[in-house]
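Undergrad: predicted model and sequence follow; I will ask about them next.
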Amino acid sequence: MMDHATIGQRVLATEIAALERLHAELGGPFNTVVDKLSALEGRIILAGVGKSGHVARKIAATLASTGSPSLYIHPTEASHGDMGMITSADAVIALSRSGETTELADLIAYCRRFSIPLIGMTAAKDSALGRASDYLLLLPDAEEACRETRAPTTSTTLQIALGDALSVALLEAKGFTAKDFKTYHPGGKLGATLATVAELMHTGDALPLTPSGTDMATALKVMSDKGFGCVGVVKDGTLIGMVTDGDIRRHLSDDIADQPIDAIMTRDPKTTTGERLAADALRDMTAGPNKIMQLFVLQDGAPIGLVHLHDFLRAGLI
């Protein structure tokens, strides 16, 4: 019987070797392209035909979602009117392994005519695309993993990897943050993991707070009225402790009714800040043996919010 895994390993080994070549050869031209694109006033236009076209669409989507306005244009459609979508403020990245894709000819001519920066991504430096490009992102001329037909395999892997490298380098050059990223990914699990604590927390009159020295009967009423199963203890506007319903249960056998809340509170409880990612705050609450259900949010020591485990559940983080 044919060993399919061996074939798969051969394909992966071929592509890994090509990626290692790309890694070793990446240098000056890549830096120049990133500098050019990070200062671009317009959009990054991706173009390619066939498998290169599919990769170009993927790169355009990655760029757009990481803070670099981008779109894909099919070269044939460009020749029939879509060229008007490209302005003098834009730059074009054209993908072609051979660099001799005839459908790119009109697009190349358009870039030359209107002085639109053309970035070629090809394995052939002396090809039509290689010679016409203002900036050249040269791919290793590596063998395709499909040796029998030379179907695009290794070459498209290299294109995708180089597109990812370009997208991340631009992201970091622009100082693009997780908060910015969430703007472009508001929905689904990804949007939830990029939410901040401030977006989930309860604030204002909803907070279960009581002054230091409050008797337990009063503190229990605050806890019951607010419905979070806890109460924070404040002194001079600063959170100094916290009591949960678990603390109450643990002290049921003690005579605590007439004692101040300070007698059973947990001093210096776990807290967080509004700027933190909600996913990080959730990890703080659930890590280790002492899991907690509530977390006060502080600003300069003062409680400004509260998040409950149920808030993370509603946000889709659990």
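TA: On my side now, so go ahead.

Undergrad: only C-alpha atoms for contact and neighbour calcs from this point on.
TA: Will do.

Undergrad: can you pull out the helices in the stretch 51-200 of the chain?
TA: Along the stretch 51-200 of the chain, the segments classed as helices by DSSP state H, counting those that start in this stretch run 51-65, 75-79, 105-113, 128-132, 154-173, 178-184, 188-193, 197-200.

Undergrad: list the contacts for I86?
TA: By Cα atoms under 8 Å, 6 or more residues apart in numbering, I86 lies in contact with I45.

Undergrad: kindly report the same for E15.
TA: A145, T154, T157.

Undergrad: quick one: the first one and V11 touch, right?
TA: So that's A145. Yes - counting by Cα atoms under 8 Å, V11 is a contact partner of A145 at 5.1 Å.

Undergrad: neighbour-wise, which of those two wins?
TA: A145 (22 against 17; other Cα atoms under 10 Å).

Undergrad: which ones are touching that one?
TA: Residues in contact with A145 (Cα under 8 Å, 6+ apart) are R10, V11, L12, T14, E15, A151, T153, T154.

Undergrad: any idea which helix or strand carries the fifth one?
TA: The reference is to E15. For E15, the element it lies in under DSSP states H and E is helix 4-25.

Undergrad: centre of the chain to that helix, how far?
TA: 27 Å (Cα atoms, centre = their mean, to the nearest Å).

Undergrad: what segments of this protein are strands?
TA: With DSSP state E as the criterion, the chain has strands at 44-48, 70-72, 91-95, 118-122, 135-138, 209-211, 230-235, 238-244, 266-267, 271-272, 294-299, 302-308.

Undergrad: nearest to T177, of these?
TA: Evaluated over the strands of the chain, closeness to T177 peaks at strand 70-72, with 18.2 Å, by Cα to Cα.

Undergrad: near S98, how many other residues are there?
TA: Around S98 there are 18 residues (other Cα under 10 Å).

Undergrad: nearest residue to it other than its sequence neighbours?
TA: Closest residue to S98 apart from its sequence neighbours, by Cα to Cα, 6 or more residues apart in numbering: A124 at 5.8 Å.

Undergrad: which residues touch A161?
TA: Neighbour list for A161: L19 [criterion: Cα under 8 Å, 6+ apart].

Undergrad: distance of it from L26?
TA: 12 Å (Cα to Cα, to the nearest Å).

Undergrad: would you format the helices of the stretch 51-200 of the chain as a markdown table with distance to D245 included?
TA: Output for those, formatted as a markdown table (distance: least, Cα to Cα, whole Å):
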| stretch | distance to D245 |
| --- | --- |
| helix 51-65 | 44 |
| helix 75-79 | 66 |
| helix 105-113 | 69 |
| helix 128-132 | 70 |
| helix 154-173 | 45 |
| helix 178-184 | 35 |
| helix 188-193 | 28 |
| helix 197-200 | 22 |
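
Undergrad: I'd like to know which of the contacts of E15 is nearest to K270.
TA: Nearest to K270 among the contacts of E15 is T157, at 45.7 Å by Cα to Cα.

Undergrad: second structure for comparison follows:
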Amino acid sequence: MTLDRERALRLAQETFDIEAAAVQGLKQRTGEAFARAVEKMLAVRGRVVVMGIGKSGHIARKIAATLASTGTPAMFVHPAEASHGDLGMIKPIDLVLAVSNSGEVDEVTSLLPVIKRQGSTLIAMTGKPGSTLASHADIVLDSGVEKEACPLQLAPTASTTAQLALGDALAVALLDARGFRSEDFARSHPGGSLGRKLLTHLSDVMRTGEAVPQVSPDTSFTDLMREMSAKGLGASAIVDAQGKVLGIFTDGDLRRLIEKGADLRTSTAADVMHTQPRTIHPDALAVEAAQLMEQHRITSVLVVDGDGRLCGAVNSNDLMRAKVI
């Protein structure tokens, strides 16, 4: 079997054109029915139950996942399993979104009388507004396409793309209506990079107690260096008797003093410290510490309470280990 490269590329480009046209075609048919569907989904007291079988089932699963991750309680129920007991998962307070291009799939249509009898709102997403599914639905979303990208007009291609786009449009309209924010999204994705950035506070990742390098202002330069070396932060806080931060001394400060030829043998921490260091509160997000470091081109930040007392420290390596940066 030999590949005709030119034909393969031509078919790929035609597929893009056909599927793009399918999505564009939705704009002409998305109107009052779409708005009513969003209103019903926004007001539902239970969950949005998304159903579909075959390729439409794969799209339905994705729609359910997108809704759930953007603030609309949703789940996928397989129509065939629903006929054998899973229908009990659907309650009268739920809303059913049934996805079927033909609107005539037996596994879906056989459930319609039961869904309607128990009082659940039914929204149909179908390419056939005159189908059995559409006739039972409270609201019909027309996802029809002129043709499939498949040259044989058999495999669902443009039709599933249209379904996917229409599902995304519902999710976007709903998250906007709910005032859904990036912080809300992060709570649904605590294991992802966004979740770590928006949910991880400095108190979760900062060094505390004995792990925080700190000396008094009268500490000798030699002991200051011992403290820095022992704690491995790349810096040390200089604090008064009450633990309030007076300054900081970093590896960068050391390099600059050596370059100047300074005699450090008789110096104290107070002599070499940098006053008014950058500090941050423990309740701040860890990503804020990363932004502070980047803004001021520093590699460590002291963490202080409301009275300016040292309560922790963090450097860029700590944030990298926590996968915040």
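TA: Everything's here; your move. None of the values given here were measured: they were computed from a predicted structure.

Undergrad: that older thread, now the angle from the helix holding E15 of the first structure to helix 154-173?
TA: 50 degrees (axes from the mean of the first three to the mean of the last three Cα atoms, to 10 degrees).

Undergrad: would you mark the buried spots in helix 4-25 of the first structure?
TA: V11, T14, E15, A18, L19, R21, L22 (16 or more other Cα atoms under 10 Å).

Undergrad: check contacts around the fourth one.
TA: Which is A18 of the first structure. P140, A142, T154, L158.

Undergrad: show me how to select, in ChimeraX, the buried members of these.
TA: Filtering these down to the buried ones (16+ other Cα under 10 Å) takes a single ChimeraX command:
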select :140,142,154,158
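
Undergrad: turn the contacts of A18 of the first structure into TSV, including distance to S96 of the first structure.
TA: Converted to TSV, the contacts of A18 of the first structure look like this (distance: Cα to Cα, whole Å):
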residue	distance to S96 of the first structure
P140	13
A142	14
T154	13
L158	12
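
Undergrad: wait, which of the helices of the stretch 51-200 of the first structure is closest to H308 of the first structure?
TA: helix 197-200 (9.0 Å).

Undergrad: which residues are contacting that closest one?
TA: With Cα under 8 Å, 6+ apart as the criterion, helix 197-200 of the first structure contacts T273, G274, E275, R276, L277, A278, A281, G305, V307, D311, F312, A315.

Undergrad: same thing with stretch 297-314 of the first structure?
TA: 197-198, 200-204, 207, 228, 237-239, 271-274, 278, 282, 293-296, 318.

Undergrad: got the end-to-end distance for that stretch?
TA: First-to-last residue span, stretch 297-314 of the first structure, Cα to Cα: 18 Å.

Undergrad: how many neighbours does D180 of the first structure have?
TA: 14.

Undergrad: how close does it get to T66 of the first structure?
TA: 8 Å.

Undergrad: and K179 of the first structure, by the same measure?
TA: From K179 of the first structure to T66 of the first structure the distance is 11 Å (Cα to Cα).

Undergrad: what touches both of the two?
TA: When Cα under 8 Å, 6+ apart defines a contact, no residue borders K179 of the first structure and T66 alike.

Undergrad: tell me which of the two has more neighbours.
TA: A direct count of neighbours by other Cα under 10 Å for K179 of the first structure and T66 places T66 higher, at 24 against 15.

Undergrad: the second structure: which residue goes with the more buried one?
TA: Matched to the second structure by TM-score structural alignment, T66 of the first structure sits across from T70.

Undergrad: that match touches F185, doesn't it?
TA: Yes - judged on Cα under 8 Å, T70 of the second structure makes contact with F185 at a distance of 6.1 Å.

Undergrad: can you put the strands of the first structure in CSV and add distance to S253 of the first structure and mean neighbour count?
TA: Output for the strands of the first structure, formatted as CSV (distance: least, Cα to Cα, whole Å; neighbours: other Cα atoms under 10 Å):
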stretch, distance to S253 of the first structure, mean neighbour count
strand 44-48, 69, 25
strand 70-72, 66, 22
strand 91-95, 73, 25
strand 118-122, 75, 25
strand 135-138, 74, 22
strand 209-211, 23, 20
strand 230-235, 19, 23
strand 238-244, 16, 22
strand 266-267, 18, 15
strand 271-272, 29, 20
strand 294-299, 24, 21
strand 302-308, 27, 22
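
Undergrad: quick one: contacts for the counterpart of T250 of the second structure in the first structure?
TA: Counting by TM-score structural alignment, T250 of the second structure corresponds to T244 in the first structure. Contacts were defined as Cα under 8 Å, 6+ apart; by that measure T244 of the first structure touches G229, C230, V231.

Undergrad: before we move on, what about A155 of the second structure?
TA: Counted by Cα under 8 Å, 6+ apart, A155 of the second structure has contacts E148.

Undergrad: check the alignment and tell me where it lands in the first structure.
TA: Per TM-score structural alignment, A155 of the second structure is aligned with A151.

Undergrad: any idea how far E41 of the first structure is from that match?
TA: Per Cα to Cα, A151 of the first structure is found 37 Å from E41 of the first structure.

Undergrad: then D106 of the first structure?
TA: Counting by Cα to Cα, the gap from D106 of the first structure to E41 of the first structure is 24 Å.

Undergrad: pick out whichever of the two has more residues nearby.
TA: D106 (16 against 12).

Undergrad: which residue is the nearest non-sequential neighbour of the more buried one?
TA: Using Cα to Cα, 6+ apart, the nearest residue to D106 of the first structure is S79, at 6.2 Å.

Undergrad: so that neighbour touches L107, yeah?
TA: Yes - if you go by Cα under 8 Å, S79 of the first structure and L107 touch, sitting 7.2 Å apart.

Undergrad: which one's more surrounded, the two?
TA: Each of S79 of the first structure and L107 has its neighbours counted (other Cα under 10 Å); L107 has more, 23 against 16.

Undergrad: give the equivalent position in the second structure for that one.
TA: Under the alignment (TM-score structural alignment), L107 of the first structure pairs with L111 of the second structure.
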